[in-house]
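Novice: I'll drop the sequence and a predicted model, then ask my questions.
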Amino acid sequence: MDPINVIITFEAKPEGASAFAELMHQVKQSLPSADGCRGVQLFGRSDNACVFTLVESWESQSHHQAHIAGAVASGAWDALAAQLACAPVSCYYRAL
């Protein structure tokens, strides 16, 4: 099975952009140790310091969904979402 990529874009509240950037750097460091995660890239939009994009590579969509379910169950997702100006936008992609 080919790996799946998840591309997710977050927009932090302006007053918390710096703290959110630190959080995103922590995610970049820790996420590769999650079951099924093959790697993570972090991007910041050059024209808006509040916008961050993660490009995650996973063994499968089910591995990613299990990871998200764990983050929701632990409350980690709610803590992250509280720092956002709007809901994140994400999709699954396959390399062509």
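Specialist: Yep, it's here. Residues are numbered from 1 along each chain as shown.
Novice: when you work out contacts or count neighbours from here on, use the C-alpha atoms and nothing else.
Specialist: Fine.
Novice: quick check, central residue of the protein?
Specialist: Residue closest to the mean C-alpha point of the chain, counted by CA atoms, centre = their mean, is Leu54 at 4.8 Å.
Novice: one more structure, for comparison:
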Amino acid sequence: MFPAHIVHVTLTPDPAQLATFHTAMEGVRASLPQVSGCEGVRVLRTEGPTPHYILVEDWQSQIQHQAHLDALIASGEWTKLESMLSQPPQSWVLSKV
């Protein structure tokens, strides 16, 4: 079955933060599927001199995804993640064609 809410996020880490950021993404891969409403996540990294990390998240609903984002912001985890980036994150909600 196709997930109800799919989110694609592209993150570009600051080169000076690459090792720390990579560890954080390993944590996301392990912990995000434990969040209520998350059906799975794929954490991918581009090859090449400037790595970009791509998350493809499968959620049961937009409401559950938004609740997760709200919790990340309230806890300060989102700010911590953004501090490791060289540019703002880009995200899209995807739908089946």
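Specialist: That came through fine. No experiment lies behind these values; they were computed from the predicted model shown.
Novice: on that earlier part again, who are the neighbours in contact with the counterpart of the residue nearest to the centre of the first structure in the second structure?
Specialist: In the second structure, the residue matched to Leu54 of the first structure (TM-score structural alignment) is Leu55. Going by CA atoms under 8 Å, 6 or more residues apart in numbering, Leu55 of the second structure touches Val7, His8, Val9, Thr10, Val41, Arg42, Val43, Leu44.
Novice: the residue nearest to the residue nearest to the centre of the first structure when sequence neighbours are not counted and Ala73 of the first structure, how far apart?
Specialist: Counting by CA to CA, 6 or more residues apart in numbering, Leu42 is the residue found nearest to Leu54 of the first structure once chain neighbours are left out, at 4.8 Å. Using CA to CA, to the nearest Å, we find Leu42 of the first structure at a distance of 24 Å from Ala73 of the first structure.
Novice: so for those two, which residue has more residues nearby?
Specialist: A direct count of neighbours by other CA atoms under 10 Å for Leu42 of the first structure and Ala73 places Leu42 higher, at 16 against 11.
Novice: hang on, that one packs against Ser57?
Specialist: No. At 11.9 Å, Leu42 of the first structure does not count as touching Ser57 under the criterion of CA atoms under 8 Å.
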